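# Pasting a predicted model and its sequence here:
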Amino acid sequence: MSDHAGTHVDVPKHFDPSPGALSIDKMPIEDFYTEAICLDLSYVELKATISVKEMEDALTASGQEIKQGDTVLIYMAFNKRIPFDDPRWQHDFPGLSLEAVHWLADKGSRIFGVEAISPAPEGEPNFQAHNACGKRGITHIEGLDHLEKVAFR
């Protein structure tokens, strides 16, 4: 079974090699019971890296704010554009730039979520995003399905 078979949390231990990095059983349950906002980045091209400006624009358009400890859900309309059984589903997803991950941490978000199997486009951007999560003490949820139905009713 793929490690990306469903919705899951990439815990700090996944991307932080230090002995004290948290596994899922050590993460405070309170981290997962937060207020959440959803940013609409559904217009972002496949395989694109989402910039801080695009994140700021989406936040402004939402009329919301990111408060300390909030979860931020990133809607990219990925599952709507590429069906699960299409081979591109595992490779063509958009995602956050390294700077956008730092921006979320600077805003106070401890967890962010994406529809795709990773938080950033395949290759170096994805490696950088995972490492930034480790350095900043934040994490992310991958494989969120039906995000549009939850966030934009």
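It's in.
# From here on, just use CA atoms for contacts and neighbour counts.
Fine.
# Please, where are all the helices along the chain?
12-15, 52-62, 78-81, 98-107, 124-136, 147-151 (DSSP state H).
# Now mean neighbour count and distance to Ile24 too, for these, in CSV please.
As requested, these are exported to CSV (neighbours: other CA atoms under 10 Å; distance: least, CA to CA, whole Å):
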stretch, mean neighbour count, distance to Ile24
helix 12-15, 19, 8
helix 52-62, 15, 28
helix 78-81, 17, 26
helix 98-107, 20, 20
helix 124-136, 19, 14
helix 147-151, 14, 23
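# Any chance of JSON lines for those helices, columns distance to Glu35?
Listed next are the helices of the chain as JSON lines, based on distance: least, CA to CA, whole Å:
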{"stretch": "helix 12-15", "distance to Glu35": "21"}
{"stretch": "helix 52-62", "distance to Glu35": "15"}
{"stretch": "helix 78-81", "distance to Glu35": "23"}
{"stretch": "helix 98-107", "distance to Glu35": "14"}
{"stretch": "helix 124-136", "distance to Glu35": "20"}
{"stretch": "helix 147-151", "distance to Glu35": "13"}
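# here's the one I want to compare it with:
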Amino acid sequence: MSLLSELLTAINTKRVEIIDLTAPLTGKTPVLRLPEPFANTINFQLEEISRYDDRGPRWYWNNIHTGEHTGTHVDAPNHWVSGKDGLDVSQIPLGSLIAPAVVLDVTDRVAEDPDFLLGIDDVRRWENEHGPLPEGGWLLFRTGWDVHSGDEADFLNADEQGSHTPGISAECARWLAEETPLAGLGVETVGTDAGLAPELEPPFPCHELLLGAGKYGLTQLQNLAKLPPTGAVLLVSPLPVVGGSGSPARALALVEQG
């Protein structure tokens, strides 16, 4: 039996489970809201072309209106000024989109503090227990924030001081960008940075440092609770938008059972 046949058999017999990490994409999908005078993306929208009617008697289809960074989506390096000369989303190597993934879980700490910032010591403690971060792989940062994804106000959790959602400290973002073999960072929140990222130095450190280092972001993930700390394989499928800074994506994980 070939290697690929073995994989298909393992999937069909449930020895390998496929777990969908993607948030449903609807008009209610939360999107990032920037303060004035900055421009914002639009909400996702379907525009009906025909539906078994005079416009098309035997077919149903729609135009899609959305932004590149809506719902579960990939950030390419050229999304940020620090990576403006880097790859666009169509140029991301396929080997970075099908890669090992590890899960670092801080849900208990985020439950006590929605502004929690992951530090280098937190990652090193995880490595002491589970081993090194994967070469060319992804760190999936589990905060439990996906439970809020059904309501934009709860998901963005903003007040007059700004948004209060968990993320990565500036020091840790620099370390992940410059000192680890990771290809990318995945999160459950609306973006890879914390809600209070504008106040950090540099501001928006995950965007500034990881994308500037040619690494990738993956946001608004769900079902990370179903993944083990190590051993999963991540499959991410953004649209190959030529010149695009990102794309909505389907994110799946393969997890060996038993």
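Thanks, I have it. Values in this document were obtained by computation on a predicted structure and should not be read as measured data.
# and of the helices of the first structure, who's closest to Cys38 of the first structure?
For Cys38 of the first structure, the closest of the helices of the first structure is helix 147-151, at 6.1 Å, according to CA to CA.
# That closest one vs the second structure, average offset?
Compared with the second structure after the fit, helix 147-151 of the first structure shows a mean deviation of 2.0 Å (mean CA distance after the TM-score superposition for the first structure).
# Contacts for that helix next, please.
Contact partners of helix 147-151 of the first structure, identified using CA atoms under 8 Å, 6 or more residues apart in numbering, comprise 37-38, 75, 77, 115.
# And for stretch 21-35 of the first structure?
11-14, 69-71, 110-111.
# can you pull the buried residues of that stretch?
In terms of neighbour count (16 or more other CA atoms under 10 Å), stretch 21-35 of the first structure has its buried residues at 21-22, 34.
# what's the matching range in the second structure for it?
Under TM-score structural alignment, stretch 21-35 of the first structure corresponds to residues 86-100 of the second structure.
# now the matching stretch, how far from the centre of its chain.
Averaging C-alpha positions (CA atoms, centre = their mean, to the nearest Å) puts stretch 86-100 of the second structure 14 Å from its chain's average.
# Next, the distance between the ends of that stretch.
End-to-end distance for stretch 86-100 of the second structure, by CA to CA, to the nearest Å: 23 Å.
# Ok, stretch 165-174 of the second structure next?
Stretch 165-174 of the second structure has its terminal residues 20 Å apart, counting by CA to CA.
# Contacts for that stretch, please.
Contacts of stretch 165-174 of the second structure (CA under 8 Å, 6+ apart): 110, 114-120, 143, 156-157, 189, 192-196, 200-202, 205-206, 209-210.
# try 6 Å
114-120, 193-195, 205-206, 209 (CA atoms under 6 Å, 6 or more residues apart in numbering).
# Could you export the residues you listed as JSON lines, including distance to Gly167 of the second structure?
Converted to JSON lines, these look like this (distance: CA to CA, whole Å):
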{"residue": "Pro114", "distance to Gly167 of the second structure": "9"}
{"residue": "Asp115", "distance to Gly167 of the second structure": "7"}
{"residue": "Phe116", "distance to Gly167 of the second structure": "7"}
{"residue": "Leu117", "distance to Gly167 of the second structure": "5"}
{"residue": "Leu118", "distance to Gly167 of the second structure": "6"}
{"residue": "Gly119", "distance to Gly167 of the second structure": "10"}
{"residue": "Ile120", "distance to Gly167 of the second structure": "12"}
{"residue": "Asp193", "distance to Gly167 of the second structure": "5"}
{"residue": "Ala194", "distance to Gly167 of the second structure": "4"}
{"residue": "Gly195", "distance to Gly167 of the second structure": "7"}
{"residue": "Pro205", "distance to Gly167 of the second structure": "10"}
{"residue": "Cys206", "distance to Gly167 of the second structure": "9"}
{"residue": "Leu209", "distance to Gly167 of the second structure": "14"}
